[in-house]
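Visitor: Give me the fold of what follows.
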Amino acid sequence: MVDTTPFDSLDTPTGSGIDPQALFAQAQERAEQAREARERLAEVVGAAQSDDGLLTAKANGSGLQELVIDPKAMRKPSVDLAEEIVALSRAAREDWEQKRRELMDDLDIDAPQVDMAAAMGQLRELSQAFSRGSAEVQDVVERFQRQSQQR
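Guide: Predicted coordinates for the structure are as follows:
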């Protein structure tokens, strides 16, 4: 039978003002929000069409995904057609960017406003609490080893 009394003196770090359970729950919630945002963002497509309807472009976060050229558009001078394709690609990408911003607003996802000084203070407190806990565990292990060797 193993003597566990040395472990009875271990305390959970308290007084740090940090609730690990709450931090974990908050992290899980933010991860779920990020997953949902990624899924919905993958469905967003920006589109643009030329004034004459002969060219259509679709884009997403990776860039141009589709370009449809009506055969009638091939009658245009190649320089004009190339310029129109570049402008249309840009317009489709801008449309995607606008839809992305709207989606982020709908999901109420914003760059979090973080008080970095407070966050760093909490991180230091957590680190100190962890260090104290680690030192206590190390002390208990060493006491246990000494007790085991004496027997």
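Visitor: okay, CA-based contacts and neighbour counts for the rest of this
Guide: Will do.
Visitor: can you map out the helices along this structure?
Guide: Taking DSSP state H as the criterion, the chain contains helices spanning 5-8, 20-42, 78-106, 116-150.
Visitor: Could you report the neighbour count for the closest residue to L41 other than its chain neighbours?
Guide: When the adjacent residues along the chain are set aside, L41 lies closest to R100, with 6.8 Å between them (Cα to Cα, 6 or more residues apart in numbering). By other Cα atoms under 10 Å, 21 other residues sit near R100.
Visitor: Against D106, how distant is R100?
Guide: Here R100 is placed at a distance of 10 Å from D106 (Cα to Cα, to the nearest Å).
Visitor: cool, L55 as well?
Guide: L55 is 31 Å from D106, where distance means Cα to Cα.
Visitor: Nearest the middle, which residue of this structure would you pick?
Guide: Geometric centre of the chain, nearest residue: A34, 5.5 Å, by Cα atoms, centre = their mean.
Visitor: Another for comparison:
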Amino acid sequence: MADFSLGNGFEQFQRDMEQNMGDFTKMKERIDAAVGKGEAADGRIQAEFTAKGGLTRLDIDPRAMRLPSFELTEQIKAAVNAASADFQTKVREASESMFTMSDDPQKAMDPSAALASLDKIANGFAGQMKDLARELGLQQQRAKEAMDNYRGPGHPGNYS
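Guide: Now for the predicted structure:
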């Protein structure tokens, strides 16, 4: 019987992918659970922002309704923007487990580097799949040859 192995390279790649997928799942769960909160008008206007719903809560104390309409509008925008900023901070914190983030522009995550990293993973996966297909083809050919040798030349089931 032929030995079938994809080698240590594929096994390491598989372990790395499983680790990365687990990290991505944890990061997604943290982002889904994140709630950004903001307030304005001395706490009389409160807002919440989430990944799934965007602005999910806006509470306006009746005392805030006494503000002139222009000021009320500005305070509502301030609360919503604060909630959005808080949410973005929480997303950035959740992402730090996957990507190194920094406030220093010299050390900040470069989006093109992140894309290059994902491209490297995709290319590695494609290469491993090509290797797998090639190995499966070889194994299929070996199995056919073994069956032909087992049946012997001229056997009714031997079509070669």
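Visitor: returning to that earlier point: most tightly packed of the helices of structure 1?
Guide: Of all the helices of structure 1, helix 78-106 carries the top mean neighbour count, a mean of 16, counting by mean count of other Cα atoms under 10 Å.
Visitor: Just give me how far that helix sits from the chain centre.
Guide: In terms of Cα atoms, centre = their mean, to the nearest Å, the centre of helix 78-106 of structure 1 is found 25 Å from the chain centre.
Visitor: Measure how it sits relative to helix 20-42, angle-wise.
Guide: Inter-element angle recorded for helix 78-106 of structure 1 and helix 20-42: 150 degrees (by axes from the mean of the first three to the mean of the last three Cα atoms, to 10 degrees).
Visitor: Can you name every helix or strand that helix 78-106 of structure 1 contacts?
Guide: helix 20-42, strand 46-49, strand 55-60, strand 63-69 (3 or more Cα pairs under 8 Å, 6 or more residues apart in numbering; DSSP states H and E).
Visitor: The second one vs structure 2, average offset?
Guide: Between strand 46-49 of structure 1 and the aligned residues of structure 2, the post-superposition mean distance stands at 1.2 Å (mean Cα distance after the TM-score superposition for structure 1).
Visitor: Quick one: the residues in structure 2 that that strand pairs up with.
Guide: Aligning strand 46-49 of structure 1 against structure 2 (TM-score structural alignment) gives residues 36-39.
Visitor: Serialize the helices of structure 1 to CSV and add fields for distance to D70 of structure 1.
Guide: What follows is those, written out as CSV (distance: least, Cα to Cα, whole Å):
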stretch, distance to D70 of structure 1
helix 5-8, 77
helix 20-42, 27
helix 78-106, 11
helix 116-150, 54
